[in-house]
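Undergrad: Please work out how this folds:
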Amino acid sequence: MNRELKRICVYLGSNPGNNPAYVAAAEALGRELAERSIGLVYGGSSTGLMGRLADTCLAEGGEVVGVIPERLVEKEIAHPGLTESRVVRTMHERKQLMADLSDAFIALPGGLGTLDEFFEVLTWNQIGYHAKPCGLLDVNGYYGFLAEHLDRMVAEGFLMPVHRSMVLTSPTPGELINRFVEYDPPVVDKWIEMKKGL
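TA: Below is the predicted model:
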């Protein structure tokens, strides 16, 4: 399968983190998206990794669409120079619009919000609301423990192996996007395994 990617949604920290590798990865992804003429959809902030990603993509001539709730415009310091800014009322509206505008999803290093947004679209994928690729950009092993925990969920019977396979992981932006292009979503009609005696 050769999937067309017009826009990719990226979830990442509004803080820069403690390792310069995280900023470098955000900048590398921004350049990669612009070079491939793939638009960026993100949370609309000018700070932290979010700001560096947007600034780099814009500087390289890329399209950047920011989606931010009203109450976070000042707290996250909305980016003033985007291709397009969408201000919404709630976090729910933010997540839905970002998903609607995008053909794939990437999580870079970030905090609770990053995990919340990534796992929501991943869950939508699991239950068949969409079949768009979802991936972790595993910068400096940041998501290593999370990948191990997903494997633990499979081993303990809470996650089906086919759903575990929906989480694509790579240490570099180019490789991850290549995997998105080639992604062939599994056909799954259930996510609960019924066992005798339960």
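Undergrad: Only C-alpha atoms from now on, for both contacts and neighbour counts.
TA: Noted.
Undergrad: tell me which element the residue most central in space within the chain falls in.
TA: If you average the C-alpha coordinates of the chain and look for the closest C-alpha using Cα atoms, centre = their mean, you land on residue 106, 2.7 Å from that point. Using DSSP states H and E, residue 106 sits within strand 105-107.
Undergrad: what does that strand rub up against?
TA: Strand 105-107 is touched from outside by 8-12, 114-115, 118, 121, 132-137, with contacts defined as Cα atoms under 8 Å, 6 or more residues apart in numbering.
Undergrad: Okay, buried residues for the host helix or strand of residue 119 please.
TA: Counting by DSSP H and E, the element that carries residue 119 is helix 112-126. Burial within helix 112-126, assessed by neighbour count using 16 or more other Cα atoms under 10 Å, is assigned to 114-115, 117-118, 121-122, 125-126.
Undergrad: again with stretch 30-39
TA: Residues of stretch 30-39 classed as buried under the neighbour-count rule (16+ other Cα under 10 Å) are 30-34, 38-39.
Undergrad: how about this one, so we can line them up?
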Amino acid sequence: MSRFCVYLGSREGNSPAFRQAANALGTALAQRGHTLVYGGARLGLMGELANATLAAGGQVIGVMPDHLVEREQAHFGLTELIRVANMHERKATMAANADAFIAMPGGIGTFEELFEIWTWGYLGLHEKPMGLLNTDDFYGPLLTFLDNTVGHGFLAQPTRDMLQDAQTPKALLDALEAQL
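TA: Okay, the predicted model is just below:
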């Protein structure tokens, strides 16, 4: 059906809920007939998500710059691993291969990817649905901050509303699929 780009950590984090959510999301993507597009690593939440998608019979496209193949330990068991020259090409390739975007818990790379794709949507460069998988209330403080930003007049409510959020993979996929 659709291709879902998922941004998430190359580390597992310190809560088992994060791994469980990655597994549940990967399984749900495959069961719903969606293809996963992600950063291509075999470690951390990235590896968990890819392995769960593959184990459930799904297709997985990884995108990784050459300079990170060793550092992030590329997953060579994917349906397709696209090697690119740099991070800019990685993000553009992931976006071009996606119909929707999800951010799971992660670090600065995840945040940077999320905010860039959201900004691209705001600027009209795409009209693809975007959402946060708010596992274990990981994104709760960010959501409060974004609502505060609206309250202070620096972010318009329609722009804030572009970013969906849900606590379970099922709820988030339902919301994003409704916008496809």
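Undergrad: TM-score them against each other, please.
TA: The TM-score (TM-score structural alignment, normalised by the length of structure 2) is 0.98; 180 aligned residues with a Cα RMSD of 0.9 Å.
Undergrad: just checking, which of the contacts of strand 105-107 of structure 1 belong to helices?
TA: 114-115, 118, 121 (DSSP state H).
Undergrad: Please, where are all the strands along structure 2?
TA: Applying DSSP state E to structure 2 gives strands spanning 3-7, 35-38, 59-65, 80-84, 100-103, 130-133, 163-166.
Undergrad: What is the equivalent residue in structure 1 for residue 88 of structure 2?
TA: The criterion is TM-score structural alignment: under it, residue 88 of structure 2 has residue 92 as its aligned partner in structure 1.
Undergrad: For residue 131 of structure 1, see how far away its match is.
TA: Counting by Cα to Cα, to the nearest Å, the separation of residue 92 of structure 1 from residue 131 of structure 1 is 20 Å.
Undergrad: who's more crowded, the two?
TA: residue 131 (20 against 11; other Cα atoms under 10 Å).
Undergrad: separation between the nearest residue to that one once chain neighbours are set aside and residue 65 of structure 1?
TA: Taking Cα to Cα, 6 or more residues apart in numbering, and ignoring the residues beside it in sequence, residue 131 of structure 1 has residue 125 as its nearest neighbour in space, at 5.6 Å. Here the distance between residue 125 of structure 1 and residue 65 of structure 1 works out to 22 Å (Cα to Cα).
Undergrad: what's the answer for residue 72 of structure 1, then?
TA: With Cα to Cα as the criterion, residue 72 of structure 1 and residue 65 of structure 1 are 16 Å apart.
Undergrad: Check residue 97 of structure 1 too.
TA: According to Cα to Cα, residue 97 of structure 1 stands 11 Å off from residue 65 of structure 1.
Undergrad: And the two? Which one has more around it.
TA: The neighbour count for residue 97 of structure 1 versus residue 65, taken as other Cα under 10 Å, is higher for residue 65 (21 against 16).
Undergrad: Over in structure 2, tell me which residue corresponds to that one.
TA: Using TM-score structural alignment as the criterion, residue 65 of structure 1 maps onto residue 61 of structure 2.
Undergrad: Repeat that for residue 171 of structure 1.
TA: Structural alignment places residue 171 of structure 1 opposite residue 167 in structure 2 (criterion: TM-score structural alignment).
Undergrad: So what's the residue count around that match?
TA: Counted by other Cα under 10 Å, the residues lying close to residue 167 of structure 2 total 16.
Undergrad: Residue 3 of structure 2 now?
TA: Going by other Cα under 10 Å, the residues that sit close to residue 3 of structure 2 add up to 21.
Undergrad: got it, and residue 159 of structure 1?
TA: When neighbours are counted by other Cα under 10 Å, residue 159 of structure 1 registers 18.
Undergrad: Counterpart of it over in structure 2?
TA: The pairwise alignment with structure 2 assigns residue 159 of structure 1 to residue 155, based on TM-score structural alignment.
Undergrad: Okay, that match and residue 83 of structure 2: tell me how far apart.
TA: Per Cα to Cα, residue 155 of structure 2 is found 36 Å from residue 83 of structure 2.
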